[in-house]
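Participant: just coords:
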């Protein structure tokens, strides 16, 4: 191996001396070579990833309690829901009142019902994805709404 410095002060190495320079022979130490291996291919680096397991959501109506009696003359009351784990940003919840979707699906866990008729009502909540697929449903909760009647004897 030969080494020389050019007129700009740059050091060069070669396996043959360059004419017109004061190249000096350099002795390499044994085992000072560098072994380079080619970069790994995409097939080598690809790991066999298992598909992501779907999240199992748990949803429950926490208020009002099942079989609760609600006394509210204007027919307004709230339904509070608990979800585990926290909903993914693409998911929403839909409230059903007596088997029919009550309002637009939402991300918040508090539903406000307005001017509901007196009597027995069945409530449930579903977690739905952006395509409307149901991922989880709550147990059905039955409530009894009492409203004062203007009709009365007397």
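Facilitator: That came through, no problem. From a predicted model like this one, the values you see are computed outputs, not experimental measurements.

Participant: C-alpha only now, for contacts and for neighbours.
Facilitator: Noted.

Participant: how about the strands in this protein?
Facilitator: 2-5, 11-14, 24-25, 58-63, 68-71, 77-84, 92-97, 100-101, 110-113, 119-128, 134-137, 141-146 (DSSP state E).

Participant: For those, give me TSV that also has distance to residue 42 and mean neighbour count.
Facilitator: Shown next, in TSV, are the strands of the chain (distance: least, Cα to Cα, whole Å; neighbours: other Cα atoms under 10 Å):
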stretch	distance to residue 42	mean neighbour count
strand 2-5	39	16
strand 11-14	35	13
strand 24-25	42	14
strand 58-63	39	17
strand 68-71	61	15
strand 77-84	38	16
strand 92-97	38	22
strand 100-101	49	14
strand 110-113	48	16
strand 119-128	37	20
strand 134-137	36	16
strand 141-146	54	18
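
Participant: Which among those strands is found nearest to residue 45?
Facilitator: Ranking those by their distance to residue 45 (criterion: Cα to Cα) puts strand 134-137 first, at 34.4 Å.

Participant: And residue 83, how close does it get to residue 53?
Facilitator: Computed as Cα to Cα, to the nearest Å, the residue 83 to residue 53 distance reads 18 Å.

Participant: scratch that, residue 92
Facilitator: 20 Å.

Participant: same deal with residue 11?
Facilitator: In terms of Cα to Cα, residue 11 sits 58 Å off from residue 53.

Participant: Find the nearest non-adjacent residue to residue 126, please.
Facilitator: Spatial nearest neighbour of residue 126, chain neighbours left out: residue 137 (4.3 Å); criterion: Cα to Cα, 6 or more residues apart in numbering.

Participant: then this one, side by side with the first:
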């Protein structure tokens, strides 16, 4: 039994000395790592199949690389030109023209998007001029942003306030009363409100 245990250990560790076997005087098979003159024979051992923890022939593992994202383009300047900050717009229909600019100019694939009180006013486009209508009276905020091809925000301005003053037709007539020549020419002076012309009293004799 001790002999089999010894050879099992030697097989597990092939770097140790060779194994020899012989039959003693009592007829028992003996295994030893010491050569014995006479009838001791060397036991051939199978080559170990253990692999090195870092085999030199193994290909190194390469982590899968992610595609690099292009950095966002930087604009030196982006601002709302018209209306000016804190401007008061007078319009009975709540209309205002917004103009924006950037430096450098809009890059290829980029688009402007105008925001009114934080909400987009229309689909992004390349035109720097926006026409807005039916804006409620009161104070509002404008801002503009530039989007790239992937819809990412490249630049965005801070909120710029303006004030909408919607004057009614009656208020316009009070400020500037309608004359006979204004009817049909000014929106606040419709033809239906034009007073009848006074007839010349001398024409009734003809």
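Facilitator: Looks like it arrived, so ask away. Predicted, not measured: the structure shown is a model, and the values here were computed from it.

Participant: quick revisit: matching the residue nearest to residue 126 of structure 1 against structure 2, which residue comes up?
Facilitator: Correspondence of residue 137 of structure 1 to structure 2, assessed by TM-score structural alignment: residue 156.

Participant: thought that match was touching residue 144?
Facilitator: Yes. Taking Cα atoms under 8 Å as the definition, residue 156 of structure 2 is a contact partner of residue 144 at 5.8 Å.

Participant: what is in contact with the two at once?
Facilitator: Counting by Cα atoms under 8 Å, 6 or more residues apart in numbering, the common neighbours of residue 156 of structure 2 and residue 144 are residue 78.

Participant: Where do the helices of structure 2 begin and end?
Facilitator: Assigned by DSSP state H, structure 2 shows helices spanning 2-12, 169-175.

Participant: What residues of the first one count as buried?
Facilitator: Right, the one you point to is helix 2-12 of structure 2. Buried residues in helix 2-12 of structure 2, counting neighbours by 16 or more other Cα atoms under 10 Å, are found at 7, 10-11.

Participant: check contacts around residue 119 of structure 1.
Facilitator: 144-146.

Participant: go with 6 Å
Facilitator: 144-145 (Cα atoms under 6 Å, 6 or more residues apart in numbering).

Participant: Tell me the residue in structure 2 aligned with it.
Facilitator: Aligned counterpart of residue 119 of structure 1 in structure 2: residue 138 (TM-score structural alignment).

Participant: do residue 75 of structure 1 as well
Facilitator: Match for residue 75 of structure 1 (TM-score structural alignment): residue 94.

Participant: Over to residue 62 of structure 1?
Facilitator: So, by TM-score structural alignment, residue 62 of structure 1 is matched to residue 81.

Participant: that older thread, if I read this right, the match of residue 137 of structure 1 contacts residue 145, doesn't it?
Facilitator: Yes. Between residue 156 of structure 2 and residue 145 there is a contact under Cα atoms under 6 Å: 4.1 Å.

Participant: And the residue nearest to the spatial centre of structure 1, how far from residue 131 of structure 1?
Facilitator: In structure 1, the centroid-proximal residue (Cα atoms, centre = their mean) is residue 88; its distance is 4.1 Å. Distance, residue 88 of structure 1 to residue 131 of structure 1, by Cα to Cα: 14 Å.

Participant: before we move on, what about residue 58 of structure 1?
Facilitator: 19 Å.

Participant: got a list of what the spatially closest residue to residue 86 of structure 2 that is not a sequence neighbour touches?
Facilitator: Spatial nearest neighbour of residue 86 of structure 2, excluding adjacent residues (Cα to Cα, 6+ apart): residue 162 at 4.5 Å. The contact partners of residue 162 of structure 2, by Cα under 6 Å, 6+ apart, come to 86-87, 139-140.

Participant: Counterpart of residue 117 of structure 2 over in structure 1?
Facilitator: Per TM-score structural alignment, the equivalent position to residue 117 of structure 2 in structure 1 is residue 98.
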